[in-house]
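Chemist: Just a sequence and a predicted model for now, questions to come.
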Amino acid sequence: MTTTLPVSSPRRSRQAVLRHLRVHRAPALLGVGSLVASAAVSLVTAPLLGDIVDLAARGDTGPITRRALALAGAALVQALLAWIGLAAVARVGEQVLAGLREAFVEHALGLPLERIERGGSGDLISRVTEDVAMVSEAVRTAVPQFVQAALVIALTAVGLAVLDWRFLLAALVAVPVQVWTSRWYMRRSGPMYARTRTAGAAEQQQWLESLGGAPTVRAFGLADEHVELVRHRVDDSLNRTVGVVRLHMSFFSRLNLAEAMGLSTVLVTGFVLVREDLASVGTASAAALYFVNLFGPINRMLFLLDTLQSATASLARIVGVTEVPTDGTTSAVHASDVRPRDGEVVANGLRHAYVEGHDVLHGLDVTVPAGSTVALVGGSGGGKSTLAALLAGVRRPDHGRISIGGADLSGLDPATMRASVVLVTQEVHVFAGTLAADLRLAAPDADEQRLMDALTDVGADTWVGALPDGLETVVGEGGHELGPQQAQQLALARVLLTDPLVAILDEATAEAGSAGSRALETAAERVLAGRTGVLVAHRFSQAVLADLVLVMDGGRVVEQGRHDELVAAGGRYAGLWAAWSAGRTPA
């Protein structure tokens, strides 16, 4: 059952933003102060134009040039202050967003794997891509412009009151319609954007499932069904997007009505005041210009509510991930005191289920003496990979206890965990960057000689020497593409650089052809030399060399012993060995 990751409440989202904003208080104040000064300077424009109108009406054209120069000077100062303010606010916003992104990634990496799987990879991917992009766009443009527009509106209202309080009252005629429009819009836009984001995440999840499982879909003749599932998700996402566009159209039609009402009232007020000699034509013109100049800031601010609502919905999804309980942290005492004495692995009473009520492991007891190698063999679905993941701490057992060197695995801090146990699976990731940087993920302080020694030990020195820039060759996305065997050798070299007490290899030598597999098996032997090893054996040639073989079936250990003993016993393992050996015999 898919259970999407939670969405944070508005209050918690605000608290998260404010927590990061406090660190950048000084530049934030500089930005807001500059925008206030810019808005204040912009108020000079309308009175100056009004003076020009009055001077022209009296036929006194001499001072007009000075007024025009003053207008030009005010425009330059306003532009400079606005640039400083917008740049400062945008920079602070980017720094706050960077903090939120880092907290998001740090927390996501600490989430239980089962929780991420229940939410679906599409949900998490959409949050780290689409939602982060939406908040980033808001930070760069919407937030600075919204702040600037709000300041201009507030100070322009003061300017209208200074000209004549009746002009301010006339302008306020538009406010009820604008407030009603904004409230109407915000009630609808927030939930609508949240639903649109959710629909987009569901669409992406369906794409990932259908395309990622394409071979299985074809094998079972399910293409039509999956096309229909994708169509349903796409239509749902499209319909919600069309609904947003219709909401925009209705929103702006209401704003146009408010503008017409307000401007008409200001013009009528100006006409009455001029006729009664209570204001000059220039003053009435300045009031009208003030109100007309509000069209842009008001519409921009109200329209930015659209972007801000969408960004708020995305922010709530980002912050929501940080509220999911992680695998747990240990106390300061345990984090500093608990250290495995050696590489002995002991598991007692392990039970685990991916779906409640359907255990994959049934009360397993496993002991791996320090420095020995245990091979896990058996048919597909026997629980081998699940047991490997539990022993590596990647997954947490529903019941039972795992210890390494006498230290409870769940009580180890992250640094000690990394130094104690490492898991290498059949699917490894090559990070984008130089080969040296990829290797130094396991040992940040390793020099080039140590890196090359690790690569040599796993048999990778031959192809590394052929790279155009050696260790400085860019690999991964956008760089030199590594083949499956090379990627596995890179992963095994990382294990040597980490130098853990326990190395768990889950079919880590199953890639490439037979020659490649033999090279990887040799590399695995070198990696396991001198340390505790657990092998999920894809090839029984690895089980032959293991100190102990555990035969798993249905989440239980049904046989155990050395290779020769199990073959002689004629049981389950002997049958598997015979089938594998026959498959290797040339016809």
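Modeler: Noted; the coordinates are in hand. Numbers count the residues shown, from 1 in each chain.

Chemist: Please make it C-alpha for all contacts and neighbour counts, starting now.
Modeler: OK.

Chemist: Return the distance of stretch 207-221 from the chain's centre.
Modeler: 26 Å (Cα atoms, centre = their mean, to the nearest Å).

Chemist: name the element the residue lying closest to Val139 once chain neighbours are set aside belongs to?
Modeler: With Cα to Cα, 6 or more residues apart in numbering as the measure, Gly93 is the residue that lies nearest to Val139, at 5.2 Å, once sequence neighbours are left out. Assigning secondary structure by DSSP states H and E places Gly93 in helix 64-109.

Chemist: Please apply the same query to Ala578.
Modeler: Secondary structure from DSSP H and E places Ala578 in helix 572-584.

Chemist: Repeat that for His232.
Modeler: helix 223-275.

Chemist: picking that back up, roughly how far does the residue nearest to Val139 sit from Arg127?
Modeler: 19 Å (Cα to Cα, to the nearest Å).

Chemist: just Thr322 next, same as before
Modeler: Counting by Cα to Cα, the gap from Thr322 to Arg127 is 12 Å.

Chemist: Which of the three states applies to Arg351?
Modeler: Following DSSP: H, G, I helix; E, B strand; the rest coil, the label given to Arg351 is strand.

Chemist: Also Ala503?
Modeler: Assigned by three-state DSSP, the conformation of Ala503 is strand.

Chemist: let's bring in a second model and compare:
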Amino acid sequence: MSSTVQGTAGEDRSDYTREESKAIRRRSLKLLWSLLRPMRGQVILVGIVVVAQTALRVLGPALLGLGIKEALPAVLERSDWGPAWLIGGAYLVTAVGGASLLAWYDILAARVTQNVLLDLRTRVFRHTQLLSLEFHESYTSGRIISRQTSDLDTIRELLNGGLTQLVNGVLYGAFTFIALMIIDWQSGLVLVVAAVPLAFLMRWFYLASQRTYRDSRVISAKVIVKFVETMTGIRAGKAFRTEPRNEDEFGDLAMDYRDVNMRSIRLFGTFEPGLMAISAFSIGIVVLWGGVRLTWGEFSVGLLLSAVLYVRNFFTPLQEVAMFLNSFQAASAALEKVSGVLEEEPTVPDPTAPVALPDARGGIRFEDVTFAYGTGRVILPAFSLDIPAGQTVALVGTTGAGKSTLAKLVSRFYDPSKGRVTLDGVDLRDLHPRDLRRAIVMVTQEAYLFSGTVADNIALGRPDATFDEIVAAAKAVGADAFIQSLPDGYHTDVNKRGGRVSAGQRQLISFARAFLADPSVLILDEATASLDIPSERAIQDALQTLLADRTAIIIAHRLSTVAIADRVLVMEHGAVIEDDTPEALIAGTGKFAQLHAAWRESLV
């Protein structure tokens, strides 16, 4: 539980301590290295190509200077075009070769980038699916969407263009400085002196932009979360006329997002003029000192041209480095968020030595189970219960009594804090996940339908089921008639969230899905809550068919559903206060008898 709470809470923070920042950077770099490691060969090839391409680019100014110094006098004084053709040809080769290598580099870098993104996108999807229900109940869907969309797009921008800018900038700057020192070390010293204010400027920009881009990723995620939640709950929003309030709240978030982006633009707006000032000052010193040496006869026009070009070229790629820092800060913040999700560990882990139970009978037992959600109050204190195989048990009680918690423990969506829950004597924590999911199925009130056909949704738990088996399952629970009346029958596309069918019809489809899965233990968590009274009565026979020859746990506030149970458990504050057949409890004077009497009066 602790890792989940820390991870999800950290998503909305930007005020990390120094130690937290270091740990996050290590985590992010570890993730990046794990993505690049399988492509080491391709990365090395990219490095070789970019070094060769940069070296060819750096030769240009030296060849121009050599042409002015050697080839031009040869043509003017001796009409000798040989040196000119030689140097011109060399210049053409460097230009064409550099352009060809750059094109190859772009293709290689794009291939590496797309492979990294494919791996990362797949990892995020696979990992978030494997995380326990506890994570998804505390981590909003909008934030998960932000990890898969805007964050990965930011990382893509870094890998696509940012690394190119960095590698070209650093290598080109280094090669340029070396070439300048070779042709004129005095001009090179000007760059050494200029490096002092340049280092302070780069350091300031890096640190100032780091926090800005963290804020940007946090606010970006909030914008996406607000949009997703508003669109997902559009029916409730229209019912309660929340459009103006939603617009105001989204407008505030969008304004914050604009402001943080403006901060990053202002940072770059300060950095770029500062870089241009240092560059202009350095070029001015080189030209001035070169001119003085020209008058002394210690320097040539060709060398001065080469020196000026090299000094100018040294500062030009630094703008690319600054752009990389821009992309790097944004991508680092995004990588922090993505690596945070990937670092989350399931709070309900798979067993290390799973126990197979291919033919479960369905006996459920709670043995001194204590359970609390995280550090909250204890929901089930030292709870014990035995449900024999094949028995139908109804759980009733007030909201918060622990009924749904009990169902989640049986489904192993959560593990007990203490004690154990067993299926046919096997601790659910030791049971093979395949056998667990085959043996225990829960039908909830939501009755979620995925995009696809009605038949696809019924076959969710058994994708290999034949069409005849799907139809037989629908008939068994009384869903066949309405399905046949749909435009394309079983091949009707239900659209997202089952938009073409009513809530009651979705529930019948979920019953057919459960019937086809044929579990040993079936849990109905308010599964008839979305049905009206006539519809509920109409599917009583379907429920009898659905629950026959299997262990069943029914959670319901409607006592008409409870009537089909073999045994009723009345829960209060995480404990069973009444346990008997429906008839015996109705004939008594306890809590269930009072609830039943009130229900009967409500019908009248």
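Modeler: Done, it's in. For clarity, every value in this text was computed on a predicted model and none was experimentally measured.

Chemist: how close does the helix holding His232 of structure 1 sit to structure 2?
Modeler: Mean deviation of helix 223-275 of structure 1 relative to structure 2 after superposition (mean Cα distance after the TM-score superposition for structure 1): 4.4 Å.

Chemist: ok, then the element right after that helix?
Modeler: helix 281-321.

Chemist: how close does that following helix sit to structure 2?
Modeler: Looks like 2.1 Å for helix 281-321 of structure 1 (mean Cα distance after the TM-score superposition for structure 1).

Chemist: who does that helix touch, helix- and strand-wise?
Modeler: Packing partners of helix 281-321 of structure 1 (3 or more Cα pairs under 8 Å, 6 or more residues apart in numbering; DSSP states H and E): helix 10-21, helix 45-58, helix 64-109, helix 132-137, helix 143-163, helix 174-212, helix 223-275.

Chemist: and the angle for that helix with helix 45-58?
Modeler: Per axes from the mean of the first three to the mean of the last three Cα atoms, to 10 degrees, the angle that helix 281-321 of structure 1 makes with helix 45-58 is 170 degrees.

Chemist: buried set for the helix or strand that helix 281-321 of structure 1 is followed by?
Modeler: For helix 281-321 of structure 1, the following helix or strand on the C-terminal side (DSSP H and E) is helix 332-337. Using 16 or more other Cα atoms under 10 Å as the test for burial, helix 332-337 of structure 1 gives Ala335.

Chemist: Show me what helix 332-337 of structure 1 packs onto, helices and strands only.
Modeler: Against helix 332-337 of structure 1 (3+ Cα pairs under 8 Å, 6+ apart) you get no helix or strand.

Chemist: what does that helix contact?
Modeler: If you take Cα atoms under 8 Å, 6 or more residues apart in numbering as the criterion, helix 332-337 of structure 1 is touched by Gly411, Leu412, Asp413.

Chemist: for stretch 94-108 of structure 2, same thing?
Modeler: By Cα under 8 Å, 6+ apart, stretch 94-108 of structure 2 touches Gln42, Val46, Val49, Val50, Ala52, Gln53, Thr54, Leu56, Arg57, Leu59, Gly60.

Chemist: got it, and stretch 523-534 of structure 2?
Modeler: Contacts for stretch 523-534 of structure 2 (Cα under 8 Å, 6+ apart): 404, 407, 440-447, 503-504, 507, 536, 552-558, 561.

Chemist: what do you get if the cut-off is 6 Å, keeping everything else the same?
Modeler: Met442, Val443, Thr444, Gln445, Gly504, Ala552, Ile553, Ile554, Ile555, Ala556 (Cα atoms under 6 Å, 6 or more residues apart in numbering).

Chemist: top of those by neighbour count?
Modeler: Ala552 (29 neighbours; other Cα atoms under 10 Å).
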